[in-house]
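[1] I would like the atomic coordinates for the input below:
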Amino acid sequence: MTATPAHTALWPAPHASGAVTATVHVPGSKSVTNRALVLAALAAEPGWLRRPLRSRDTLLMAGALRAMGVGIEETVSSSSAVTGGLVSGEAWRVIPSGLHGPATVDVGNAGTVMRFLPPVAALADGPIRFDGDPRSYERPLTGVIDALRVLGARIDDDGRGALPLTVHGGGALDGGPVEIDASSSSQFVSALLLSGARFNQGVEVRHVGGPLPSMPHIRMTVDMLRSAGAQVDTPEAGGEPNVWRVTPGALLGRDLTVEPDLSNAQPFLAAALVTGGTVTIPDWPAHTTQPGDALREIFTEMGGSCELTEQGLVFTGSGSIHGLDVDLSEVGELTPGIAAVAALADSPSTLRGVAHLRLHETDRLAALTKEINGLGGDVTETADGLHIRPRRLHGGVFHTYDDHRMATAGAVIGLAVDGVQIENVATTAKTLPDFPELWTGMLGN
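    Below is the predicted model:
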């Protein structure tokens, strides 16, 4: 008998029989892990990443850097404990070396890999080819490609402005000022800033397009650069609007412990909201640049309450879910989970400011509309978001489009709606390994 391929298998989303009470250890932040890997690879000395996320996106990043000559040694301490897929004592030692080609980088469908690494490849000695999943060919890269050419890089992309492409590294890059339109992805700005300290003239990135999405991710990039010893001038620090400057200089090797991924905590917090239960997320940071921290405010407005304690973030649902009108432009990645909860609310919701989600792992606005409506919902797309009118939902297949956040959104709906089946739940391995086990463990199944 032939096994059913993971991408077509249907996972019966567990239905909650009552209020959830659980402590969930969420693995490390993908955004922090992949930025830390890039900065460590460009540093002047070895560094450590402790409790890194081990997922498809981060392993692709590590594999890509290794292909360019960076040493990454994985160690696990003898006292390590495994909780919900999280190896508490795992650490990666990153040993910078002369970046070189020829090499081929598999980006999968990871935006951080396909955007953060071409600037690194421009510093390598030799050609670096970038390729990935079919969907990666459709994701915008023009901002990075055009900017690197202005800064002195030679790139072959056959005029596509997208993958596949080859960066012909010359061992160094002039750098200097460059204008880009990053309105489709804040990663275009982060990509240039992360490598900018290694450019001969540093880099000055001037955004000249429409509103910038996901600003917390740019702030995360800036904070991590400064922690690695880089001098960064930003609009928030009294600089010009939409201009960031990184001064050329050496980066320090760091010993960094990676925070839990707060965006990946979303489905578990949503479970407390949907079931009227309580979920605790240990190690929730008191101060962070992660967009997921906004969940404390958003889910409280939707009917929950939370407290930051010594045990972590304790979130409790009231048993009622309220709709809301919210601008998610800075935290767009939270939209699928919020939409799932909103579909179960007692009043309509409007989610705004997220037109850029049409360019993510899939067109998330179209996908959410189709899948929630397929379960009996009433969702309509707007120019920059979704309008959700709660309806009584029924079971059915919830497709994921190879998008990890679609899969977790479907699981949230399944808590309240019997008979929901998630197609390709395995796609959650992109950023949240062992999600099905964590989910059933939370429910005590």
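
[2] from now on I want contacts and neighbour counts done on CA atoms only, so please keep to that.
    Fine.

[3] contact partners for the residue nearest to G175 when sequence neighbours are not counted?
    Leaving out its chain neighbours, the residue that sits closest to G175 by Cα to Cα, 6 or more residues apart in numbering is L151, at 4.6 Å. Going by Cα atoms under 8 Å, 6 or more residues apart in numbering, L151 touches 173-178.

[4] try it again at 7 Å.
    173-176 (Cα atoms under 7 Å, 6 or more residues apart in numbering).

[5] redo the residues you listed as TSV? Include neighbour count.
    Shown next, in TSV, are those (neighbours: other Cα atoms under 10 Å):
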residue	neighbour count
L173	23
D174	17
G175	25
G176	20
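
[6] show me those that map onto strands.
    Among the contacts of L151, the residues falling in strands (DSSP state E) are G176.

[7] what's the farthest-apart pair in the contacts of L151?
    The span of the contacts of L151, defined through Cα to Cα, is set by L173 and G176 at 9.4 Å.

[8] number of nearby residues for the closest residue to P436 other than its chain neighbours?
    Excluding its sequence neighbours, the residue lying closest to P436 (Cα to Cα, 6+ apart) is V425, at 7.6 Å. If you count neighbours by other Cα atoms under 10 Å, V425 ends up with 29.

[9] over to G159?
    9.

[10] how about the one 10 residues further on?
    By other Cα under 10 Å, the residues close to G169 number 25.

[11] which helix or strand contains it?
    Using DSSP states H and E, G169 sits within strand 165-170.

[12] packing partners of that strand?
    Counting contacts by 3 or more Cα pairs under 7 Å, 6 or more residues apart in numbering; DSSP states H and E, strand 165-170 packs against helix 111-122, strand 125-131, strand 154-156.

[13] export those to JSON lines and tack on mean neighbour count and distance to P282?
    Shown next, in JSON lines, are the helices and strands packed on strand 165-170 (neighbours: other Cα atoms under 10 Å; distance: least, Cα to Cα, whole Å):
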{"stretch": "helix 111-122", "mean neighbour count": "26", "distance to P282": "26"}
{"stretch": "strand 125-131", "mean neighbour count": "21", "distance to P282": "37"}
{"stretch": "strand 154-156", "mean neighbour count": "18", "distance to P282": "44"}
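
[14] second input sequence below; structure requested for side-by-side comparison:
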Amino acid sequence: MTESSVHPALWPAPHATGAVDATVTVPGSKSVTNRALVLAALAAEPGWLRRPLRSRDTLLMAEALRSMGVGIEEGVGPDGSGEAWRVIPAGLHGPTTLDVGNAGTVMRFLPPVATLADGPVRFDGDPRSYERPLTGVIDALRVLGARIDDEGRGSLPMTVHGSGALDGGPVAIDASSSSQFVSALLLSAPRFNQGVEVRHTGARLPSMPHIRMTVDMLRAVGAQVDEPETGGEPNVWRVSPSALLGRDLTIEPDLSNAQPFLAAALVTGGRVTIPDWPERTTQPGDALREIFTAMGGSCELTERGLTFTGSGRIHGIDVDLGEVGELTPGIAAVAALADSPSTLSGVAHLRLHETDRLAALTKEINELGGDVTETADGLHIRPRPLDGGTFRTYDDHRMATAGSIIGLAVPGVEIENVATTAKTLPDFPQMWTGMLGA
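    I've put the predicted structure just below:
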């Protein structure tokens, strides 16, 4: 049964008739799962990933690694404690073709891995993937010794001609359009003959928490990393060549995917608990505690998890989201329901995500009667009474959840292609209605 047969083309977003009071268990982090899969595939010994996310993006990553020779067995952990994947490294090989879908982590993290394969590896994906920038990774790999055929596009489709090894060494890139360019090089760097020294030379680097996540996970499997956060040179990361350890890793809940559920507490003046919220994390979604509190709620982090409580009022916010850009659609949705204007800045790079998120949010909120204008690097949102109508998603999972947030407060909102949430949160429609007690 396909996603489209389960959910109608236009999904009536549930309207809340009272304050939400729910506990919502959020699946594992996509960002952590896909980094963990790459590191486990490059390790010198098998490893376990516990509580991995099963979504389109992570299954695309797993299947791509399998097609290059990596063993990934899905089952339960060695102690029977729940779902786990056993990753068994092997000699990487081509020829093969990888389907990246529209997953930034797959299309950017795997070309460096493919340089270590013996044989050609072709990359292809959804039509939108052809429009997403890859020049930073392609040019960097060429400097480091790789042979890549992209017919001069700087994007997909392309073929990486793996030779079984890569020299590595120093490289300068402009990663201002995506921090994934830096993470992509760092993840495979321990297997390069000389490791790597990545120097970012462009404008402000977005989504720094994701780079910190990459560095922390590299260190956890035995890599040596010198980075700005620990006294290194600004905008320079160095990874030494080394063997990577196979680990037994438990994947954290995806805090960015917790956003719509926390927003539901804020919008309805209710209360939502997210179990297993980590006390310390590099996930950008942890910033929601501060941001949503500033917008009118309160939160408490205990051993049980994070409980967020809305006050019954939503305040506008002036916030730089440069480090946590993926949270912008959900924050914009809440801001459209606030009692004062909001300015969201630092997120010009969102124009290059699954869709042009700034243009899409502006158009869809305004078509419901809102007043949103694009700025050079973000959005200015002046709340107005909203009406029902179709909220288009542009095959972007975060647009679908943003529209659902608005639908809590605005009757008659219909989400076009809610099934796109399967990219990172496969059971979102059921979780959403379950939260509301439906």
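
[15] TM-score them against each other, please.
    Once superposed, the chains reach a TM-score of 0.98 (TM-score structural alignment, normalised by the length of structure 2), with 436 aligned residues with a Cα RMSD of 1.3 Å.

[16] before we move on, back to that, my read is that the residue nearest to P436 of structure 1 contacts T8, right?
    No. Using Cα atoms under 7 Å as the test, V425 of structure 1 is too far from T8 to be in contact (9.3 Å).

[17] where exactly do the helices run in the stretch 101-250 of structure 1?
    Ranges of helices within the stretch 101-250 of structure 1 are 111-122, 142-150, 187-196, 215-227, based on DSSP state H, counting those that start in this stretch.

[18] got TSV for these, with distance to R245 of structure 1 too?
    Shown next, in TSV, are the helices of the stretch 101-250 of structure 1 (distance: least, Cα to Cα, whole Å):
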stretch	distance to R245 of structure 1
helix 111-122	16
helix 142-150	14
helix 187-196	8
helix 215-227	10
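
[19] out of those helices, nearest to T300 of structure 1?
    Nearest to T300 of structure 1, of all these, is helix 215-227, at 20.1 Å by Cα to Cα.

[20] now for A146 of structure 2: what does it line up with in structure 1?
    In structure 1, A146 of structure 2 lines up with A153, judged by TM-score structural alignment.

[21] just E74 of structure 2 next, same as before
    Per TM-score structural alignment, E74 of structure 2 is aligned with E74.

[22] mean shift between the host helix or strand of its match and structure 2?
    Secondary structure from DSSP H and E places E74 of structure 1 in strand 71-76. When structure 2 is overlaid, strand 71-76 of structure 1 sits 0.8 Å from its aligned residues on average, using mean Cα distance after the TM-score superposition for structure 1.

[23] show me the strands in the stretch 1-150 of structure 1, by range?
    Here the stretch 1-150 of structure 1 has its strands, by DSSP state E, counting those that start in this stretch, at 10-12, 21-23, 47-50, 71-76, 82-83, 86-87, 90-95, 103-106, 125-131.

[24] what do you get for the stretch 151-300 of structure 1?
    Under DSSP E, counting those that start in this stretch, the stretch 151-300 of structure 1 gives strands at 154-156, 165-170, 176-180, 203-207, 232-233, 243-246, 255-257, 278-281.

[25] report the aligned residue range of structure 2 for the third one.
    I take that to be strand 176-180 of structure 1. Counting by TM-score structural alignment, strand 176-180 of structure 1 corresponds to 169-173 in structure 2.

[26] mean deviation of the matching stretch from structure 1?
    Counting by mean Cα distance after the TM-score superposition for structure 1, stretch 169-173 of structure 2 comes out at 0.2 Å.

[27] got a list of contacts for that stretch?
    Here stretch 169-173 of structure 2 makes contact (Cα under 7 Å, 6+ apart) with 136, 140, 143-144, 194-201.

[28] now swap in stretch 343-362 of structure 2 and tell me
    Counting by Cα under 7 Å, 6+ apart, 102, 132, 177, 317-322, 325, 329, 372-374, 376-381, 394, 396 sit against stretch 343-362 of structure 2.

[29] make it 8 Å
    102, 128, 132-133, 176-178, 206, 317-322, 325-326, 328-329, 332, 372-374, 376-381, 393-396, 399.

[30] stretch 390-399 of structure 1 aligns to what range in structure 2?
    Against structure 2, stretch 390-399 of structure 1 falls on residues 383-392 (TM-score structural alignment).

[31] buried stuff in that stretch?
    383-384, 386-392 (16 or more other Cα atoms under 10 Å).

[32] next: stretch 346-355 of structure 1.
    For stretch 346-355 of structure 1, by 16+ other Cα under 10 Å, it's 348-355.

[33] now swap in stretch 276-296 of structure 2 and tell me
    Residues of stretch 276-296 of structure 2 classed as buried: 276-278, 282-289, 291-296 (neighbour count, 16+ other Cα under 10 Å).

[34] return the distance of it from the chain's centre.
    Centre-to-centre, stretch 276-296 of structure 2 and its host chain are 15 Å apart (Cα atoms, centre = their mean, to the nearest Å).

[35] again with stretch 25-40 of structure 2
    That offset, for stretch 25-40 of structure 2, works out to 10 Å (Cα atoms, centre = their mean).
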